[in-house]
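Peer 1: sequence plus the predicted model coming up.
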Amino acid sequence: MAVCAAVRRKCLLNLFLQPTFKMPKYQDIYPSEPLIQSLDLVRPLAADLLTLEYFEAEPASMPINKYEQHHIIINLKDKPHRVENWRNGEHRDFIYHKNEIIVTPAGVESGWRWHIQSKCIIITLEPIKFEKFAQTELGILLSERQLKDLPQFLDEDITQSGIQLLEALKCELGSQIMFESFARVFLTKLILKYGLQAEEYEFSKSFTAKQYKQVLDYIALNYGNNILLEDMAAKASLSPSHFSRLFKQTIGQSPYQFLMAYRIEQAKKMLDNPNKLMADIAFACGFSDQAHFSRVFKKIEGLTPKQYRQK
């Protein structure tokens, strides 16, 4: 009996000492370094929802592997080109077109070979955070199959949302609030594509990535002036009430809340200059007076402009 007990203890010990298999990250396998990646430039809010990387990789291949994240591959190359994909034991040999999106969900076996230089955006999503975002922000419960039922599709609108994310990282306009907003647009559109019935998705498509970009460009150029809801709605070619509802549904903030947050983001940059007067910053950012500026600043940042500058 003592011998049997010793054997059992040894077996249990060996079991605990066995190395557990951990699926690798996509970034550990990809044969080249990204030219641009959001982790280097923006953190932590937007990067907490997704990670963006941009590649122009020479012809190469990636071994078949399972990954612990979802991956969204957006093709930006104008010329259609041949790509091979091994997915859960199936070999796919196809022509990859511009604006085509390939979804590789977490846990799906996938390997790649491309035959000419690639030009693509890869967006990585952490499954648990992605599901929580869908549930808390949009009230949508994602089933296990929803990222597996449509592995490849053509969608110019979602592609444009991905491009906006990339552009936000390239230029100084890509402040944290801008990247955060573009990330929210991308995720919302992706979730609506999978999580709603067709007629409901048609409603969401009435606010496209292009319209959203036009509104943001208008705000970026005119945030120091008096901007009305009607002005923003006109840029999206929508009625004020319809625009306000779609904007809130997509961004999670009303147009007014977003405008105030954008103004405060610009004000924070100006506060870095100790020679700039508070009153001048308030007027430059579109606030009626210094007191109004201070109230909004404290509401958003949790401290006054003076405290922020001292800090």
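Peer 2: Ah, there it is.
Peer 1: from here on, just use CA atoms for contacts and neighbour counts.
Peer 2: Fine.
Peer 1: which strands and helices sit next to the host helix or strand of residue 193?
Peer 2: Secondary structure from DSSP states H and E places residue 193 in helix 176-195. With contacts taken as 3 or more CA pairs under 8 Å, 6 or more residues apart in numbering; DSSP states H and E, helix 176-195 sits against helix 45-49, helix 127-138, helix 156-170, helix 198-204, helix 240-251, helix 255-271.
Peer 1: 10 Å instead?
Peer 2: Counting contacts by 3 or more CA pairs under 10 Å, 6 or more residues apart in numbering; DSSP states H and E, helix 176-195 packs against helix 45-49, helix 127-138, helix 156-170, helix 198-204, helix 209-222, helix 240-251, helix 255-271.
Peer 1: and residue 15, which of those is closest to it?
Peer 2: Of all the helices and strands packed on helix 176-195, it is helix 127-138 that lies closest to residue 15, at 28.2 Å by CA to CA.
Peer 1: and the angle for that closest one with helix 176-195?
Peer 2: Helix 127-138 runs at 90 degrees relative to helix 176-195, counting by axes from the mean of the first three to the mean of the last three CA atoms, to 10 degrees.
Peer 1: pretty sure residue 215 is touching residue 232, no?
Peer 2: Yes - judged on CA atoms under 10 Å, residue 215 makes contact with residue 232 at a distance of 5.8 Å.
Peer 1: higher neighbour count, those two?
Peer 2: Legend: neighbour count by other CA atoms under 10 Å for residue 215 and residue 232, higher for residue 232 (23 against 19).
Peer 1: my read: that one touches residue 214, true?
Peer 2: Yes - look at residue 232 against residue 214 with CA under 10 Å: they come within range, at 8.8 Å.
Peer 1: list the buried residues for the helix or strand hosting residue 293?
Peer 2: Assessed by DSSP H and E, residue 293 sits inside helix 290-301. Under the neighbour-count criterion of 16 or more other CA atoms under 10 Å, helix 290-301 has 290, 293-294, 296-297 buried.
Peer 1: helices or strands up against that helix?
Peer 2: helix 255-271, helix 278-284, helix 305-310.
Peer 1: on that earlier part again, can you say which of the helices and strands packed on helix 176-195 is packed in most?
Peer 2: Mean neighbour counts were taken over the helices and strands packed on helix 176-195 using mean count of other CA atoms under 10 Å, and the top value, a mean of 21, falls to helix 156-170.
Peer 1: angle of that helix against helix 209-222?
Peer 2: On the basis of the same axes, to 10 degrees, helix 156-170 is oriented at 30 degrees to helix 209-222.
Peer 1: let's bring in a second one:
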Amino acid sequence: MIAGELESGKPIDQVYVDSLCVALIAGLACSTRNGSASYAALPPWKLRRVLDFVEDNLSEVITIEDQASVAGMSRSWFCRAFKASTGVSPHQWILVARIERAKLHLLRREQTLAEIALTVGFADQAHFTRAFHRMVGESPGAWQRARER
């Protein structure tokens, strides 16, 4: 659905695209649950609350304490329950969400790489480029050029 919206050539409603991304990430989380985890997973409503908090605050510093507070849990218990729910650590989840949001900005071509980096919550363009390359396998600029119309 996201690809269809991006390829349609029509103006894209950011809220709609963000909600599709959240649905995609939540769907992936549900499909990658680790059934052998020794810690109980977060209840779906707590997981949704944390994921919404993360999406709403991507441009800010998001601490484990903030997320644990949203879930109403201690820091250590939250980390274990989050990983049991999603298969990844809270930090890794945030990185993936930031990279996915950055990809949307890159496709729009309205901001520089430095502006995108700050918009999605990276410390600077170098941090963004390193994280993007590590996760995607190419630099943000190369990724963007490969998708030129």
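Peer 2: Perfect, I can see it now. Fair warning: this is a prediction, and the values are worked out from it, not measured in the lab.
Peer 1: overlay the chains and give the TM-score.
Peer 2: Overlay of the two chains. TM-score (TM-score structural alignment, normalised by the length of the second structure): 0.79; 133 aligned residues with a CA RMSD of 2.4 Å.
Peer 1: if we can go back for a sec, tabulate the helices and strands packed on helix 176-195 of the first structure in TSV, adding columns for distance to residue 180 of the first structure.
Peer 2: Listed next are these as TSV, based on distance: least, CA to CA, whole Å:
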stretch	distance to residue 180 of the first structure
helix 45-49	5
helix 127-138	13
helix 156-170	9
helix 198-204	19
helix 209-222	13
helix 240-251	9
helix 255-271	11
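Peer 1: tell me which of those helices lies nearest to residue 75 of the first structure.
Peer 2: Between residue 75 of the first structure and these, the shortest gap by CA to CA is with helix 156-170, which sits at 8.1 Å.
Peer 1: what helices or strands is the closest one leaning on?
Peer 2: strand 36-37, helix 38-41, strand 51-55, strand 70-75, strand 100-104, strand 120-125, helix 176-195, helix 209-222.
Peer 1: got JSON lines for the ones you listed, with distance to residue 5 of the first structure too?
Peer 2: Output for these, formatted as JSON lines (distance: least, CA to CA, whole Å):
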{"stretch": "strand 36-37", "distance to residue 5 of the first structure": "55"}
{"stretch": "helix 38-41", "distance to residue 5 of the first structure": "52"}
{"stretch": "strand 51-55", "distance to residue 5 of the first structure": "50"}
{"stretch": "strand 70-75", "distance to residue 5 of the first structure": "45"}
{"stretch": "strand 100-104", "distance to residue 5 of the first structure": "47"}
{"stretch": "strand 120-125", "distance to residue 5 of the first structure": "47"}
{"stretch": "helix 176-195", "distance to residue 5 of the first structure": "53"}
{"stretch": "helix 209-222", "distance to residue 5 of the first structure": "66"}
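Peer 1: and those: which comes nearest residue 310 of the first structure?
Peer 2: Of all these, helix 176-195 comes closest under CA to CA, at 21.4 Å.
Peer 1: what's the angle from that closest one to strand 120-125?
Peer 2: 80 degrees.
Peer 1: and residue 92 of the second structure, what does it touch?
Peer 2: 83, 98 (CA atoms under 10 Å, 6 or more residues apart in numbering).
Peer 1: roughly how far does it sit from residue 145 of the second structure?
Peer 2: 26 Å (CA to CA, to the nearest Å).
Peer 1: one more: residue 27 of the second structure?
Peer 2: Computed as CA to CA, the residue 27 of the second structure to residue 145 of the second structure distance reads 29 Å.
Peer 1: cool, and residue 120 of the second structure?
Peer 2: For residue 120 of the second structure, the distance to residue 145 of the second structure (CA to CA) stands at 20 Å.
Peer 1: would you check the span in the first structure matched by stretch 121-140 of the second structure?
Peer 2: Matched against the first structure by TM-score structural alignment, stretch 121-140 of the second structure falls on residues 286-305.
Peer 1: and the matching stretch, how far from the chain's centre?
Peer 2: 29 Å (CA atoms, centre = their mean, to the nearest Å).
Peer 1: straight-line length of that stretch, end to end?
Peer 2: Using CA to CA, the two ends of stretch 286-305 of the first structure sit 15 Å apart.
Peer 1: if I pick residue 310 of the first structure, what's in contact with it?
Peer 2: Neighbouring residues of residue 310 of the first structure by CA under 10 Å, 6+ apart: 271-272, 274, 304.
Peer 1: what is the burial count for residue 83 of the first structure?
Peer 2: Other residues near residue 83 of the first structure come to 17 when the count uses other CA under 10 Å.
Peer 1: trace residue 241 of the first structure over to the second structure, please.
Peer 2: Checking TM-score structural alignment: residue 241 of the first structure goes with residue 76.
Peer 1: quick one: contacts for that match?
Peer 2: By CA under 10 Å, 6+ apart, the residues touching residue 76 of the second structure are 64-65, 68, 82.
Peer 1: okay, and which of those residues map to helices?
Peer 2: Within these, residues falling in helices by DSSP state H are 64-65, 68, 82.
Peer 1: state the pair within these that is farthest apart.
Peer 2: Greatest spacing in those, by CA to CA: 65 and 82 (12.8 Å).
Peer 1: and the gap between the residue sitting nearest the centre point of the second structure and residue 33 of the second structure?
Peer 2: Closest to where the C-alpha atoms of the second structure average out (CA atoms, centre = their mean) is residue 97, at 0.8 Å. From residue 97 of the second structure over to residue 33 of the second structure the distance is 18 Å, taken as CA to CA.
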